[in-house]
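Trainee: Provided below are the primary sequence and the corresponding predicted coordinates.
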Amino acid sequence: MDDSNQAALSRSTVLVTGAAGYIGSHAVTELLRQGCRVVAVDNYSNSSSEVYARIERLAGASFVRAEVDVRDDAALDKLLSQHRVDACIHFAALKSVSESMAQPLRYLDNNVGGLLTLLRVLRKHGVQGFVFSSSATVYGDPVRVPVPEVASLNAVSVYGATKLMGEKILQQLTAITPEFERPWRVVVLRYFNPVGAHPSGQIGEAPRGVPNNLMPCVAQVAAGLRPKLNIFGDTYPTPDGTCVRDYIHIQDLVAGHVAALRHLLGDGASLTLNLGTGLGTSVRQLVETFMQVNGVAVPYEVVAPRAGDVAQCFADPSLAHQVLGWRAHHDLADMCRDAWRWQCSRPRSHA
């Protein structure tokens, strides 16, 4: 780690959008732990402001928080007029593959429209260091795995398409700098399947209603909050017929974001990087590991495949290690153990 880059990080103020969400809450906790000042923004559409008190207890530091939708340019403008920030990490987005196929206009409005509004306001206030939360869904159904950053891009879901559109918008900004303007510097992080929770058990994934992601579904079934887990398809061309993904511990994921921010604050160049373990794990393997590690039962039923799901997708994360010195350290057992610890800290709640 470059000491000057770390010093720049600890002196910085970071705008975090989607700060009360699963990834955002863990990122805010780590940024505060690194000595950053944080301005947290969320509209609480799939989160709760209650997480902020737990973040402050974990980090031992307070931060600015605002209930703002990233599509609200007036509210964003007012916030940044009151709080000068050095960079932005943009998490705020709708993120369900299946839901995006049923509600495409809502996803385009929120994910693409919100990004454009945010960028306009950031530019007005001279903030042009930007970490973008992208997704492995931009690769679509990859021709080969592990997937490198140079693989062809062909999103097969509306959600993936919104992330790909976001990447293309940011590519244009970094390629064209009007005279007398500071150039945009952007790190696009294509991450795979975040799971797990903070090892304290104080914060974790807390979706409203029926979860769209696998791990919280598994944990809620194990806790008796739901009768069974649905596994969507078991005839994919994979070793056990279920989908194969690259599950990455949330703590490793946020460490990648902090490394990306440190890179930008040290005047590093714009980058696009994968964040993943480089290992493919099937849905059935994850469920069996969860049961074994935690000593619980997770009844499941195989049902029809979902629209937009691909058979297998896992990362080649070598470029992130080469450029940022980052790599994932937690294994699948850690992910399952921490997810269950989080679930057990809130056993009566689905949300």
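Mentor: All right, it came through fine.
Trainee: make it CA atoms for all contacts and neighbour counts henceforth
Mentor: Will do.
Trainee: continuing past the helix of greatest length in the chain, what's the next helix or strand?
Mentor: Criterion DSSP state H: the longest helix present in the chain is helix 158-175. Per DSSP states H and E, helix 158-175 leads on to strand 185-191 as the next helix or strand towards the C-terminus.
Trainee: on that earlier part again, and the longest helix of the chain, what's buried?
Mentor: 158-167, 170-171, 173-174 (16 or more other Cα atoms under 10 Å).
Trainee: Please identify which pair of those lies farthest apart.
Mentor: The span of those, defined through Cα to Cα, is set by 158 and 174 at 24.5 Å.
Trainee: where along the stretch 151-300 of the chain do the helices fall?
Mentor: 158-175, 214-222, 250-265, 283-294 (DSSP state H, counting those that start in this stretch).
Trainee: ok and the second one relative to helix 283-294, angle-wise?
Mentor: When you say that, I think you mean helix 214-222. When axes from the mean of the first three to the mean of the last three Cα atoms, to 10 degrees is applied, the directions of helix 214-222 and helix 283-294 differ by 50 degrees.
Trainee: Which neighbouring elements make contact with helix 214-222?
Mentor: Helix 214-222 sits against strand 229-232, helix 332-344, with contacts defined as 3 or more Cα pairs under 8 Å, 6 or more residues apart in numbering; DSSP states H and E.
Trainee: switch to 7 Å and redo it
Mentor: Contacts defined by 3 or more Cα pairs under 7 Å, 6 or more residues apart in numbering; DSSP states H and E place helix 214-222 against strand 229-232.
Trainee: closest one to residue 277 among the helices of the stretch 151-300 of the chain?
Mentor: helix 250-265 (9.1 Å).
Trainee: Put this next to the previous one:
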Amino acid sequence: MSSLGVPPSGARGLILVTGGLGFIGSHTVVELQNEGYEVIVVDNLSNSSTEVLNGIERITGKKPIFENIDLREKAAVQNFFATHTDISGVIHFAASKAVGESVENPLLYYENNISALIYVLQELTKLPAANFIFSSSCTVYGQAEKMPITENAPIQTAMSPYGNTKQIGEEIITDTSKVSALNAILLRYFNPIGAHESAEIGELPLGVPQNLVPFITQTAMGLRQELSVYGNDYPTSDGTAVRDYIHVVDLAKAHVIAMQRLLNKKNTDSVETFNLGTGKGSSVLEVIQSFEKVSGQKLNYKIVGRREGDITEAYANTDKANSILGWKTQSSLEEALASAWKWEKKIRNK
């Protein structure tokens, strides 16, 4: 028997994973398949590649069903759901996700992150089983007044269009649940990093990385000349911004547990919310130092001005996920960084 238990009989229909070839999505597909679920992946390949399917197959021994669909195309979403009426649950990752880019191109973010969500929910709520996991974010809290952040922290005015799309997304799901049979879990993650221990899948952003760790690994590999550290005048221990960095495999496992909760009808509300993080904050300089320690590489970095949309600090109170979901992170910051470095070396054939 698997670590999470065999999926219950009657709950073996398809699990749809939108954006399932992306960073978090692909790791979640692996964990779902490891637990015996049938998975269908929808992705438009805007920030991913079909090569990820091969990585998933090498890890699990099974390639998920894949359809190349842009969820912004309403007719395509309708056709997909008309063909796949046996879907038991949806894990929705498909979205643009970079804070800085969202400030520069807000309309792209509103179209991609909101329209796709609406079209999926419109079709899902027509099915007998409307179980939905939403990939939300700690950005909904803005700059929280207290650390660590609990699920009861006030939702602040968003600091970026990206953060705003997550707030709006949560509101859309909550409103929909009031007038339909939708059951949803909102997972607010902090900062996912790392790669699968096999180094068969990991974070591979197209173009210049928007997130810290792939920029670190690409700089260490010599693909980037230097790493920019955005601001050293924050009111933190070393002046750099503090985040809660969680290993992507730990994060992926939480999605499987959350889906199982919905399939087994263990949820106590039609919409439940959980923070997913380690409960520990690390500054940008601490992450750099940890990476240098595990990799043996000296990083070339420089301090530059703050980036618009960035907050000072954010780290999670994970008591609710620990107690109700029975989920806890297993990997340390150093283990996560070591896995990211292993992945970077593998894809560059070093």
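Mentor: Arrived safely, thanks for sending. Since we're looking at a predicted model, the values are computed, not measured.
Trainee: re earlier: now render the helices of the stretch 151-300 of the first structure as CSV, adding distance to residue 7 of the first structure.
Mentor: Below are the helices of the stretch 151-300 of the first structure laid out as CSV (distance: least, Cα to Cα, whole Å):
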stretch, distance to residue 7 of the first structure
helix 158-175, 25
helix 214-222, 36
helix 250-265, 9
helix 283-294, 39
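Trainee: Which of those helices sits closest to residue 333 of the first structure?
Mentor: Taking the helices of the stretch 151-300 of the first structure one by one with Cα to Cα, helix 283-294 is closest: 6.4 Å.
Trainee: For whichever helix or strand comes after the closest one, give me the average deviation versus the second structure.
Mentor: Sequence order places strand 300-303 as the next helix or strand after helix 283-294 of the first structure, per DSSP H and E. Strand 300-303 of the first structure: mean distance to aligned residues in the second structure after superposition is 0.3 Å, counting by mean Cα distance after the TM-score superposition for the first structure.
Trainee: Give me the buried positions along strand 300-303 of the first structure.
Mentor: In strand 300-303 of the first structure, counting by 16+ other Cα under 10 Å, buried: nothing.
Trainee: Touching it from outside, list them.
Mentor: Residues outside strand 300-303 of the first structure that contact it (Cα atoms under 7 Å, 6 or more residues apart in numbering): 228, 229, 230, 231, 232, 233, 234.
Trainee: which bit of the second structure covers that strand?
Mentor: Residues 301-304 of the second structure are matched to strand 300-303 of the first structure when aligned by TM-score structural alignment.
Trainee: Repeat that for stretch 134-145 of the first structure.
Mentor: Alignment note (TM-score structural alignment): stretch 134-145 of the first structure is matched to residues 136-147 of the second structure.
Trainee: how far does the matching stretch stretch from start to finish?
Mentor: 19 Å (Cα to Cα, to the nearest Å).
Trainee: List the buried residues of that stretch.
Mentor: For stretch 136-147 of the second structure, using 16+ other Cα under 10 Å, the buried residues are 136, 137, 138, 139, 140, 141, 142, 143, 144, 147.
Trainee: Format those as CSV; extra columns: distance to residue 286 of the second structure.
Mentor: Below are these laid out as CSV (distance: Cα to Cα, whole Å):
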residue, distance to residue 286 of the second structure
136, 26
137, 22
138, 20
139, 21
140, 25
141, 23
142, 22
143, 20
144, 21
147, 18
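Trainee: Pull the most distant pair out of those residues.
Mentor: So, those by Cα to Cα: farthest apart are 136 and 147, at 19.0 Å.
Trainee: ranges for the strands of the second structure?
Mentor: In the second structure, the strands defined using DSSP state E lie at 14-18, 38-43, 65-68, 87-92, 131-137, 183-189, 191-193, 227-230, 242-243, 245-247, 271-276, 282-283, 301-304, 313-314.
Trainee: In terms of secondary structure, what does the first one contact?
Mentor: Using 3+ Cα pairs under 7 Å, 6+ apart as the contact criterion, the secondary-structure elements in contact with strand 14-18 of the second structure are strand 38-43, strand 87-92.
Trainee: That strand vs the first structure, average distance?
Mentor: Counting by mean Cα distance after the TM-score superposition for the first structure, strand 14-18 of the second structure comes out at 0.5 Å.
Trainee: From residue 135 of the second structure, how far out is the closest residue to residue 129 of the second structure other than its chain neighbours?
Mentor: Closest residue in space to residue 129 of the second structure, ignoring its immediate chain neighbours: residue 88 at 5.5 Å, by Cα to Cα, 6 or more residues apart in numbering. Remark: distance between residue 88 of the second structure and residue 135 of the second structure (Cα to Cα) = 18 Å.
Trainee: swap in residue 216 of the second structure?
Mentor: 25 Å.
Trainee: Between the two, which is the more surrounded one?
Mentor: residue 216 (27 against 21; other Cα atoms under 10 Å).
Trainee: Now check the more buried one against the first structure: what is it aligned to?
Mentor: Checking TM-score structural alignment: residue 216 of the second structure goes with residue 218.
Trainee: Stretch 40-57 of the first structure corresponds to what range in the second structure?
Mentor: Going by TM-score structural alignment, stretch 40-57 of the first structure lines up with residues 41-58 of the second structure.
Trainee: Please report the distance of residue 95 of the first structure from residue 137 of the first structure.
Mentor: Residue 95 of the first structure is 10 Å from residue 137 of the first structure, by Cα to Cα.
Trainee: ah, wrong one, I meant residue 26 of the first structure
Mentor: Residue 26 of the first structure is 22 Å from residue 137 of the first structure, by Cα to Cα.
Trainee: Residue 103 of the first structure now?
Mentor: The value you get for residue 103 of the first structure to residue 137 of the first structure, if Cα to Cα is used, is 17 Å.
Trainee: how much space between the aligned partner of residue 251 of the second structure in the first structure and residue 339 of the first structure?
Mentor: Counting by TM-score structural alignment, residue 251 of the second structure corresponds to residue 253 in the first structure. Relative to residue 339 of the first structure, residue 253 of the first structure is positioned 15 Å away (Cα to Cα).
Trainee: And residue 149 of the first structure, by the same measure?
Mentor: 29 Å.
Trainee: same question, residue 256 of the first structure
Mentor: 20 Å.
Trainee: Also residue 85 of the first structure?
Mentor: Distance from residue 85 of the first structure to residue 339 of the first structure, by Cα to Cα: 33 Å.
Trainee: Neighbour count: these two, which is higher?
Mentor: For residue 85 of the first structure and residue 339, the more surrounded residue by other Cα under 10 Å is residue 339, and the numbers stand at 28 against 21.
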